[in-house]
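K.L.:
The amino acid sequence is not available; the structure is as follows:
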């Protein structure tokens, strides 16, 4: 999800909810404790220099169970962060404390913000000797079957 998509979604909401990949919602009393600009400058395993930049949100919860972050307040936080983020339409990554700090992507389903899993990958498989897959797995197609249709 990009900053512009988040800013467009917030005014349509009456509450801000985040859902973990497991389907569990973050407690309603969560805080956005940081909005920052994260730049990662690195060399991949093939020797190629790379730079990635993203907007980073840190979500946190405390014992203040009456706290609620409304959509308008979240928009004001984003406006304050523009002095750091600039006006680039950056991808968003989210940090949330679990057993250790979890790092997630962000999506929106029209009602809730979804913390999406992030994966590692080799950026230079040819330089590392990562084998090509022997074959591509076919996409299974079941005629007339749709998600939630009860046929699967």
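P.N.:
Everything's here; your move. All of these numbers come straight from a predicted model, not from anything done at the bench.
K.L.:
only C-alpha atoms for contact and neighbour calcs from this point on.
P.N.:
Noted.
K.L.:
Which positions within the helix or strand harbouring residue 34 qualify as buried?
P.N.:
Per DSSP states H and E, residue 34 falls inside strand 31-43. For strand 31-43, the neighbour count (16 or more other C-alpha atoms under 10 Å) marks 31, 32, 35, 36, 37 as buried.
K.L.:
okay, pairing it with this:
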């Protein structure tokens, strides 16, 4: 989800909810403690130099049960970060504390923002010797016949 989509969504909400991938809601007394831009400048295992940028939201639970973050307040924080930090319309990454700091993608289901699982990946599979995924065949794709000869595709 891009920053512009979050801003548009916030304008239509009365309350903000974040749902974890396991279906649990982040406690409604959470705070967004940071809105920032993270720049990652790195070399992948194939030797290619890469730059990635994301907008980062950090969610934090406090023992402050009397305050709730309202949509207009988060929108103000986002707009201030755009002005002061020069944040562009980038994808959102959310940090949330569980056993360790988890990094999540962001989506919206019409009611809550969804923290989505992210995965690591090799960005240079072609240079690392990682085999391409084998194609999955349907039994209906296998030629019929009475024998199974090399190259016939029967096995």
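P.N.:
Arrived safely, thanks for sending. This structure is a prediction, so every number in the text was calculated from the model and none was measured.
K.L.:
quick one on the thing from earlier: and the strand holding residue 34 of the first structure, what does it pack onto?
P.N.:
strand 49-60, helix 71-85 (3 or more C-alpha pairs under 8 Å, 6 or more residues apart in numbering; DSSP states H and E).
K.L.:
what does the longest one contact?
P.N.:
Pointing back at helix 71-85 of the first structure there. 7, 10, 11, 13, 14, 15, 16, 35, 36, 37, 55 (C-alpha atoms under 8 Å, 6 or more residues apart in numbering).
K.L.:
Mind telling me the two of these farthest from one another?
P.N.:
Based on C-alpha to C-alpha, the longest span within those runs between 14 and 37 and measures 27.2 Å.
K.L.:
ok so, going back, what's in contact with the strand holding residue 34 of the first structure?
P.N.:
Contacts of strand 31-43 of the first structure (C-alpha under 8 Å, 6+ apart): 49-61, 68-69, 77-78, 81, 84-85.
K.L.:
Filter those down to the buried ones.
P.N.:
Here, 16+ other C-alpha under 10 Å leaves 54, 55, 56, 57, 58, 59, 60, 61, 68, 78, 81, 85 buried among those.
K.L.:
nearest to residue 93 of the first structure, of the residues you listed?
P.N.:
Of all these, residue 93 of the first structure sits closest to residue 56, with 5.0 Å by C-alpha to C-alpha.
K.L.:
aligned partner of the closest one in the second structure?
P.N.:
Under the alignment (TM-score structural alignment), residue 56 of the first structure pairs with residue 56 of the second structure.
K.L.:
coming back round to it: of all the contacts of helix 71-85 of the first structure, which comes closest to residue 119 of the first structure?
P.N.:
Nearest to residue 119 of the first structure among these: residue 55, at 17.6 Å, using C-alpha to C-alpha.
K.L.:
where's the closest one relative to residue 91 of the first structure, distance?
P.N.:
Distance of residue 55 of the first structure to residue 91 of the first structure, computed by C-alpha to C-alpha, to the nearest Å: 6 Å.
K.L.:
Appreciated, that's everything.
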